[in-house]
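[1] This is the structure alone, sequence omitted:
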């Protein structure tokens, strides 16, 4: 018998080793059995990735492809892997899975190390997930950190590798991964963080995005720029080590200063347009609206939309400046501790966010000659000199406490082109602007209010307001059908009306300027917006006839009165309704229906719906005689040549402008409606809670400047147009009239107590008015 040469200790170690090996085998067999019998049969179907349908938001564009709106829980642009720039792929794989194209879905060295560490420590500490494993997790699993989930992830990774090519897997990952700021996929992240397409990323930017997936909260460039920079440096070092970039490129990328966009940037200010599209799409597609990747192309023109937005904002601010400073928006107490003070300022400004160029800030130092204030950016704004003039009274020692600017006051400031700051304020008044193609009714521009984020109510489509004198051209149009002509003489003298005349309360209509000019032509009466003359005309043709005449222009008959105040605009209209109505005069007598959406495509670019522009000047759409439209056009051109709208001609320097001002009683609403070339546009200003805009304010001072500023852009480079004279119109008695009324049966005078005075016909009537 051979003696055992092993010592007792060695024998114990061998037995322990055998026992440990046996235990390991048992554990391994248990794991294999668990995987085969429990996990494998219950793996989810791969349909979600083999038939990948990413949730892509609704996007809205102008007619010339400028992005103006996006709606959906996830910001995502699907980009095929062939269109992903190589630098983005290199950056991502360098930090996430450098052996992606070499392994079969599992990086055994990393995965084995991670799994053993988890088993030995009875916890979850290691990751070592490949791109394929991350795809499995993102599509099918929760973020719960357990060994069972890890095993399931590995099994799914094998199945994914068997079902898809490497490029397909990488394509899924790069379009699905969450990257902070509600962005999914690298293309969307490039647009949100850097405001540029994926193909234009620099090495430094690509490396910064590649660093985000590990921890989108910690490495988010917009929220944590310092940590994002640190992570970017690791990515760049890996790219250098793997030979994807040179030393020179590495050094340049490290030094590159990256500009992070704090919020999503659209290419034009058209929030009200985008919201109108969203409502329309949701009515048809419900929740699919936000996930199917619809692209909606509107009829809006970017340059004109920008001009409309700027014109409305600028002129609302001009009105607000004319009517004085109302004081700070609020006041806060500033703690003495610097950190506490910064927290208090940040909290206050969250409740008073900046509004485009109107920056909100908290005053930290103030004197009659200087204001220092801190905006949310943490910089310091200094306001001096002319920048203080608007709020001079609020800086006086004896200023009312609610008006006075003091430390802790929340104010607004704006900056001019030279970087100088000035006190400003958010206006209380609101406004609206809409422009249509007068031939086919398509929208060219729409601004539904001063600021969409503050007030989402669209005044263009939904604000029913009194039109004031802007309704008069339609009454004059009705009068032409009753034998009136622009040369008809009407007595502009007081006309007190009794209860018998009005059917109600006695009424003594007045002109806005309080003056009476005696006998004047109908042309002059409209140009000067004479109220009394308009009442006389309406009384002659009857309110009932005029009331039944208005619907042919698209006005809601139920919202118009059937009494003599109709001609002064006491009914209700919306700005877009008014634009459609003036389009009838602009296009020769045809009613148009405003429309906004040209076409809709899906995520693959397939056409879903398309709206063909309607044929123009179709007789079935004619609502007034072409002669009527022509004569009213000459009247509206007179308004902007010699009348209340003359500033339009002076500022734009064109002879083909036509339009009408409108001011309601007590200047509660201010309007200007007009057209030139094939553009009809309407501007309105007023308070949502109706009140006077001021005793010295009129449509010409409130709304017309918006119209002029827009038209300056819209008509730029376009030649003046002249209208052809229609058949059946004659030039007699110094003006145009229907042929059938030229034999003396037309109305020559109205309510004349004295014969016409010399000069009653304006000098311009000696020659045919411009048509």
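    Cool, got the structure. Quick caveat: nothing in here was measured; it's all calculated off a predicted structure.

[2] Only C-alpha atoms from now on, for both contacts and neighbour counts.
    Will do.

[3] Quick one: residues contacting the most centrally placed residue in the chain.
    Residue closest to the average C-alpha location in the chain (CA atoms, centre = their mean): residue 271, at 1.7 Å. If a contact means CA atoms under 8 Å, 6 or more residues apart in numbering, then residue 271 has 68, 69, 452 as its contacts.

[4] gap between the first one and residue 706?
    In this structure, residue 68 and residue 706 are separated by 22 Å, where distance is defined by CA to CA, to the nearest Å.

[5] Comparing those two, which shows the higher neighbour count?
    More crowded of residue 68 and residue 706, by other CA atoms under 10 Å: residue 706, with 30 against 24.

[6] so the more buried one, which of the three states?
    When classified by DSSP: H, G, I helix; E, B strand; the rest coil, residue 706 comes out as helix.

[7] Is it in contact with residue 683, as I believe?
    Yes. Counting by CA atoms under 8 Å, residue 706 does reach residue 683; the two are 6.5 Å apart.

[8] quick one: common contacting residues for the two?
    residue 433.

[9] For the stretch 601-750 of the chain, which segments are assigned as strands?
    607-610, 658-663, 669-676, 679-686, 729-732, 735-738, 749-750 (DSSP state E, counting those that start in this stretch).

[10] Please compare the first structure with the one that follows:
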């Protein structure tokens, strides 16, 4: 406001000029007096700068049911002037400004004493503020305490006392003053400390709150009950001295012991102080995912203070069923044994359910998102440190947090191999032990874990039986870097490759992955190579009703050709029909594709599978991420492979989730042929099936997977040799929009039914 700007300039110039010439402390004090005597006051105050009332962001599931809220830590709960109890106003006056109702808005004596003390000491050492001045400080002059600011406070307080009633000033003060624990204003403080409306405060509670005002962190009863109680007694003593309490009322209030909830004693007068309350969301793991996702998209201020309405992709029925099955499966066991389940809708990328462990409240770790608490800091060094914790102690820039996937990683090798011209019918030898070329030592042999030694087998059969030694040869021929690139394209965000750390064992799932990424990557196969990244959000709407995020029509990118994706799916159906997923993962009367995974030493076991309409990852392992545990003797299962407990949980969950969803067949894949350039290269070098197509990357050592051999699975029927056809088209990167309508794409049925929570 122009009038105020000219006034502050005049004060600063006068103070600076006089002090510069004379340099005497008394001159500074004279400037204070001059500000009141000679400077005219503008007609109106500038707008106050106060902490706004918190605008809670509300979260809904896909059907429109409220499932949680995001609240700011520092909150201001608005109250009416009539809600402020007399006893609270009396406590404030007794402690902070006993002349509040009898004098103006400025204590001239106190201000002059404070100014004198400040200038003689060369720094701010004394307050000397009335309630009106304190409010002005909070509302108008926040910042560094300087002599100029004291002058501004005094002038503004004088104007405020002329234009507002005492009750209005008291109300404004009690609506903005900070009480600690993130509570601005008496309304928030009463709720935060006592869980009651401000209108219900008694003398003891009011005195305790007022005692916090000079130094909330120093007198916080949650930090020190003794300090809080001592401050309360001082305020009660002032109230008695100022005749706001009689002797009987004073004794009743003093008799109340300040205590925490766990220290409550029945039958005794007490003032109970509650610790900060956090409203537990209905679905904590999914809610944590939403929080992380939106923090990266919107930032903390908009999320916690923006008054948003957030419609998520969560299907409450699927989430409840998933939680029930995980809880049931873990019943009778103890941490760190844990289990996760994530479901993604292929045609939209919508995350329909997400369970990241047995108890989020106890661990605060969401294994479904990668295993470690995620640091949202933009500091690259901090990010590497977080990843190092997730990556078994290795500090690997660009490395990923999460869990080893074992053979559940093989479909990414399969997709890369098919893209490089390695046909499903190509035959490899299948020894029980494979020596890594160019490597010597005990860690240079790869053993079969889920599939035993076989004679010559083709790529499809090796996938069904999960034969490690064959897949070591496949990745050798396709190229480790190509497999890493394929995994990244399909949705494994943590996928990375370095010859220093990875060799042929890359195909055995040594890179840390998250269950969310696994469910999402497999959904790309189900969606014919069209990649739609996972999201927990349908729509985010601001207070004005305008959409801030609109994901009602998700967009995708064709990362691999439909022919490659459908051939991967065709091979993975064999895993369930007559491979390592049989019989536990068989969905009665419904086509499904999937892959088992078991890591070295039985630390983790996986089953990841999908139908045209739903992709689900189930993982069982240990939440401390140490390799000293083994999945043995769990629920009567001697050794937990991916085809045992995880496959059974996947089957039970998917059977329930797909009830009422029409059965849809996968698209019949076209036969593949070797691309002409690859075929020419093979012919030029005289390469036969099973020979390597390029020099084998040796790396500089493991970790290599060696596990016990499982009993041989029944020998499946030989795969038919496809006839020669033109090469499949190269993968494209065109953005498309995935429809959410059932039957919109051959071989695809979506299950999402969105409630119009915020309109259209």
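    Here it is on my side, so go on. Being a predicted model, the structure only gives us computed values, none of them experimental.

[11] May I see the strands of the stretch 601-750 of the first structure arranged in CSV, with distance to residue 370 of the first structure and mean neighbour count as well?
    Formatted as CSV, these follow (distance: least, CA to CA, whole Å; neighbours: other CA atoms under 10 Å):
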stretch, distance to residue 370 of the first structure, mean neighbour count
strand 607-610, 58, 13
strand 658-663, 40, 30
strand 669-676, 37, 29
strand 679-686, 34, 29
strand 729-732, 66, 17
strand 735-738, 62, 23
strand 749-750, 64, 19
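
[12] Any idea which of the ones you listed gets closest to residue 247 of the first structure?
    If you check each of these against residue 247 of the first structure by CA to CA, strand 607-610 wins as the nearest, at 47.6 Å.

[13] For that closest one, which helices and strands make contact with it?
    Applying 3 or more CA pairs under 8 Å, 6 or more residues apart in numbering; DSSP states H and E, we find strand 607-610 of the first structure packed against strand 597-601.

[14] where along the stretch 151-300 of the first structure do the helices fall?
    166-176, 186-194, 203-210, 225-241, 247-255, 271-285 (DSSP state H, counting those that start in this stretch).

[15] show me what contacts residue 307 of the first structure?
    Residues near residue 307 of the first structure by CA under 8 Å, 6+ apart: 709, 710, 713, 714.

[16] For it, which three-state class applies?
    Assigned by three-state DSSP, the conformation of residue 307 of the first structure is helix.

[17] since we're on the residue nearest to residue 39 of the first structure when sequence neighbours are not counted, how many residues are nearby?
    Taking CA to CA, 6 or more residues apart in numbering, and ignoring the residues beside it in sequence, residue 39 of the first structure has residue 152 as its nearest neighbour in space, at 6.6 Å. For residue 152 of the first structure, the neighbour count with other CA under 10 Å is 21.

[18] show me the contacts for the closest residue to residue 491 of the second structure other than its chain neighbours.
    Closest residue to residue 491 of the second structure apart from its sequence neighbours, by CA to CA, 6+ apart: residue 521 at 4.6 Å. The contact partners of residue 521 of the second structure, by CA under 8 Å, 6+ apart, come to 487, 490, 491, 492, 531.

[19] helix or strand for the counterpart of residue 521 of the second structure in the first structure, which one?
    In the first structure, residue 521 of the second structure lines up with residue 581, judged by TM-score structural alignment. Residue 581 of the first structure belongs to helix 575-586 when assigned by DSSP states H and E.

[20] Tell me how far residue 559 of the second structure lies from residue 446 of the second structure.
    31 Å.

[21] Closest one to residue 296 of the first structure out of the contacts of residue 307 of the first structure, please.
    When the contacts of residue 307 of the first structure are compared for distance to residue 296 of the first structure (CA to CA), residue 714 wins out at 23.2 Å.

[22] count of residues packed around the nearest residue to the closest one once chain neighbours are set aside?
    Distance criterion CA to CA, 6+ apart; nearest residue to residue 714 of the first structure, sequence neighbours excluded, is residue 304 at 5.8 Å. The tally of other residues near residue 304 of the first structure (other CA under 10 Å) stands at 21.

[23] Residue 304 of the first structure and residue 444 touch, don't they?
    Yes. Assessed by CA under 8 Å, residue 304 of the first structure is found in contact with residue 444 at 6.9 Å.

[24] since we're on the residue lying closest to residue 749 of the first structure once chain neighbours are set aside, how many residues are nearby?
    Leaving aside its chain neighbours, residue 749 of the first structure sits nearest to residue 489 (4.5 Å; criterion: CA to CA, 6+ apart). Residue 489 of the first structure sits with 28 neighbouring residues when counted by other CA under 10 Å.

[25] do the same with the one 4 residues further on
    A total of 18 residues lie near residue 493 of the first structure under the criterion other CA under 10 Å.

[26] thought it was touching residue 517?
    Yes. Look at residue 493 of the first structure against residue 517 with CA under 8 Å: they come within range, at 7.0 Å.

[27] on that earlier part again, just put the helices of the stretch 151-300 of the first structure in CSV and tack on distance to residue 322 of the first structure.
    Formatted as CSV, the helices of the stretch 151-300 of the first structure follow (distance: least, CA to CA, whole Å):
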stretch, distance to residue 322 of the first structure
helix 166-176, 52
helix 186-194, 39
helix 203-210, 47
helix 225-241, 43
helix 247-255, 49
helix 271-285, 27
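
[28] separation between the closest residue to residue 568 of the second structure other than its chain neighbours and residue 290 of the second structure?
    What sits nearest to residue 568 of the second structure in space, not counting adjacent residues and going by CA to CA, 6+ apart, is residue 415, at 6.4 Å. Look at residue 415 of the second structure and residue 290 of the second structure: by CA to CA, they are 31 Å apart.

[29] These two: which is more packed in?
    Neighbours were counted for residue 415 of the second structure and for residue 290 using other CA under 10 Å; residue 415 has more, 25 against 18.

[30] residues in contact with that one?
    Listed by CA under 8 Å, 6+ apart, the contact partners of residue 415 of the second structure are 486, 564, 565, 568.

[31] Can you tell me which of the residues you listed end up in helices?
    Mapping the contacts of residue 415 of the second structure onto helices (DSSP state H) picks out 486, 564, 565, 568.

[32] Pipe those residues into TSV and attach distance to residue 93 of the second structure and neighbour count per row.
    Shown next, in TSV, are those (distance: CA to CA, whole Å; neighbours: other CA atoms under 10 Å):
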residue	distance to residue 93 of the second structure	neighbour count
486	70	23
564	78	27
565	75	24
568	77	27
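
[33] would you turn these into a markdown table with distance to residue 83 of the second structure?
    A markdown table is the format used below for these (distance: CA to CA, whole Å):
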| residue | distance to residue 83 of the second structure |
| --- | --- |
| 486 | 63 |
| 564 | 68 |
| 565 | 65 |
| 568 | 67 |
